[in-house]
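>>> Predicted model, plus sequence, below.
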Amino acid sequence: MSRTRLAVWGDPIAHSKSPQLHAAAYGVLGLDWSYDRRRVAEGEFAGAVRSLDDSWRGLSLTMPLKDEAYRIADVRDAHAELTGVANTLTLGATVHAFNTDVGGIIDALGESGITTVERVRLLGAGATAASALVAVADMGARSADVRARRPESASTLRELGARLGVEVTVLPFTETADAVELTVSSLPGGTALPEDVVAPLAAAGGALFDVAYAPWPSALATNWGDVPAIPGLGMLLHQAVRQIRVFVHGDPGVPLPDEQDVVAAMRTAL
């Protein structure tokens, strides 16, 4: 049976833009594949995957399923191994897991003219922060100032930094901020930090890359001053491009046929 079915799973999932992104891409590529969305709770994930038949090609995963996707896989790519999470699975006799968020961050920043960094600040300490840390390490970062409401929750980022050769310090949001070139926020959309917290972070924070994109500008971007604020739509787009490469080629690094046209169609669909 031909594997032509795909979907994005998560909880919640109704807001996901993935179906229109993937539909646009497969239209340009001339692939008669279906791509749907399904609400799947964390505790339901393993059973739901086991219930899929041979018509299923792969899955895109959003929160809270990225940890579960990592655990269920037989084989994982390097970025999934580093971060301990996966947002993409290919299905079959062997389940392969990928983390395309890392490359999506790198591509989105590169599109905005940011290709190298040395000193960065990460706001938040969850799965997306781990992907961001791997991304900036690939871009040359040597130090990362992590801000978290509960600094003890960022122990995994310290360990990851040690593996990557990046010096990670973890501080509360209110601590004095040293100057950095780039701030990456993985705080949930709609998070509004107090003005007296944002002001010093913005003054010494360089460009802001905020993974939130709805609504835009985010509360953080609104208070970031005159320095560029980059929305997370670019990450959403480019992680999906790499995800589609996985579904087509099995490799997030292999470009798609007519990829410029594919990306243009996806951008229009956003």
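Arrived safely, thanks for sending.
>>> rest of the way, CA atoms for contacts and neighbours
Noted.
>>> In contact with the residue nearest to the spatial centre of the chain: list those residues for me.
In the chain, the residue lying closest to the centroid (Cα atoms, centre = their mean) is residue 101, at 3.2 Å. Residue 101 makes contact with 87, 128, 131, 235, 239, according to Cα atoms under 8 Å, 6 or more residues apart in numbering.
>>> try this one side by side with the last:
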Amino acid sequence: MASDDRRHRAAVLGSPIAHSLSPVLHRAAYAELGLTDWTYDRFEVDEAGLPAFLEGLDASWAGLSLTMPLKRAVIPLLDAVSETASSVEAVNTVVFTEDGRRTGDNTDIPGMIAALRERGVEKVESAAVLGAGATASSALAALSEICAGPVTAYVRSAERGREMRGWGERLGVDVRTRDWSRAAEALCAPLVVATTPAGATDALTGDVPERPGTLFDVLYEPWPTGLAASWAARNGPVVGGLDLLVHQAVLQVERMTGRAPAPLAAMRQAGEAALAPR
């Protein structure tokens, strides 16, 4: 899709939204690309308010970024959804076509893959996932591309375990589940993906092995997490939440503006600068 002078507005929607770094990243991209007439804002929108918000948009809108709790709620409101987004029932990117159609995509999954590849992780024989929420299903989708063997998910309830095994069947991943009480075992995997909230993995910091594999911790604030700091102290490669945020935003910018490649380095630098005072 080529850039169109009539379509030059974008924004991130969610609730809560005040903490979002998306405006910082997208605006940095626009500045680097010379898109001086493009704007990117944030709007507090919940599930109940989403239909009216979408109906109120005019032809100047190019796209939207979506965060919780809208990634699934938006699907019935779209004209088309990509195979990637359908695979995890989560849309984080909406692009408006010239004829007004709303198309949904998921850049979290390819963003995860790109962030790992940037650190030299192309293929692994097995992996572990800590947690079982919405981000964990996206992690499984990414692992379906790079993990040759089983993925062990460490979860807090039998219901979560069933959900993760269900996602595995849907995505073609051999998912095995273990109770969270055994989460220290996960740290010996060649690739560990932590998808849990802040503080949830703090008790594992003393269990990092002498020669760890790669840790992908999806948090970016606070950073580093206790687990990431302990991992780095053992000289283990660490991929952080900002890496994921920047890589998925790069893909959003490219889809919304039609300009590629988006300026990864400038976007990461802007994100780091924004996080530094926090």
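Noted; the coordinates are in hand. Worth saying up front: this structure is predicted, and the values here are computed from it rather than measured.
>>> rewinding a little: and the residue nearest to the centre of the first structure, what's its match in the second structure?
Aligned against the second structure by TM-score structural alignment, residue 101 of the first structure finds its counterpart in residue 108.
>>> Please apply the same query to residue 219 of the first structure.
Using TM-score structural alignment as the criterion, residue 219 of the first structure maps onto residue 226 of the second structure.
>>> just residue 26 of the first structure next, same as before
Structural alignment (TM-score structural alignment) places residue 26 of the first structure against residue 30 in the second structure.
>>> tell me which residues of stretch 88-96 of the first structure are tucked away?
The neighbour-count check on stretch 88-96 of the first structure (16 or more other Cα atoms under 10 Å) flags 88, 89, 90, 91, 96 as buried.
>>> which SS state does the second one fall under?
The local conformation at residue 89 of the first structure, judged by DSSP: H, G, I helix; E, B strand; the rest coil, is strand.
>>> Quick check: closest non-adjacent residue to it.
Closest residue to residue 89 of the first structure apart from its sequence neighbours, by Cα to Cα, 6 or more residues apart in numbering: residue 97 at 4.7 Å.
>>> For residue 154 of the first structure, give its distance to residue 147 of the first structure.
To residue 147 of the first structure, residue 154 of the first structure is 9 Å away according to Cα to Cα, to the nearest Å.
>>> same question, residue 127 of the first structure
Residue 127 of the first structure sits 14 Å away from residue 147 of the first structure, going by Cα to Cα.
>>> before we move on, the earlier item: how about the buried residues of stretch 88-96 of the first structure, which pair is most distant?
Using Cα to Cα, the buried residues of stretch 88-96 of the first structure span at most 9.9 Å, a distance reached by 88 and 91.
>>> Give me the common contacts of the two.
Common neighbours of residue 88 of the first structure and residue 91 (criterion: Cα under 8 Å, 6+ apart): 58, 59.
>>> Against residue 266 of the second structure, how distant is residue 144 of the second structure?
The gap separating residue 144 of the second structure from residue 266 of the second structure is 30 Å, by Cα to Cα.
>>> Flag every buried residue along the longest helix seen in the first structure.
Assignment by DSSP state H gives helix 233-249 as the longest helix of the first structure. Across helix 233-249 of the first structure, burial judged by 16+ other Cα under 10 Å covers 233-248.
>>> The residue nearest to residue 89 of the first structure and residue 90 touch, don't they?
Yes. At 6.7 Å, residue 97 of the first structure counts as touching residue 90 under the criterion of Cα atoms under 8 Å.
>>> And residue 68 of the first structure? What does it align with in the second structure?
Aligned counterpart of residue 68 of the first structure in the second structure: residue 73 (TM-score structural alignment).
>>> ok, that match - how many residues close by?
Using other Cα atoms under 10 Å, the number of residues around residue 73 of the second structure comes to 17.
>>> helix/strand/coil for it?
Classification of residue 73 of the second structure by three-state DSSP places it in coil.
>>> The one 3 residues further on now?
Here residue 76 of the second structure takes the helix state, with states given by three-state DSSP.
>>> Next, count neighbours for it.
When neighbours are defined as other Cα under 10 Å, residue 76 of the second structure has 10 of them.
>>> quick one: stretch 235-247 of the first structure aligns where in the second structure?
Aligned using TM-score structural alignment, stretch 235-247 of the first structure spans residues 244-256 in the second structure.
>>> mind checking what residue 39 of the first structure lines up with in the second structure?
Match for residue 39 of the first structure (TM-score structural alignment): residue 44.
>>> Could you measure from its match over to residue 16 of the second structure?
In terms of Cα to Cα, residue 44 of the second structure sits 6 Å off from residue 16 of the second structure.
>>> try residue 246 of the second structure
The gap separating residue 246 of the second structure from residue 16 of the second structure is 20 Å, by Cα to Cα.
>>> what does residue 271 of the second structure give?
Separation of residue 271 of the second structure from residue 16 of the second structure (Cα to Cα): 19 Å.
>>> Quick check on these two: which one has the bigger neighbour count.
Neighbour count, other Cα under 10 Å: between residue 271 of the second structure and residue 16, residue 271 has more, with 22 against 14.
>>> how much space is there between the more buried one and residue 179 of the second structure?
Using Cα to Cα, residue 271 of the second structure is found at 35 Å from residue 179 of the second structure.
>>> got it, and residue 199 of the second structure?
Separation of residue 199 of the second structure from residue 179 of the second structure (Cα to Cα): 18 Å.
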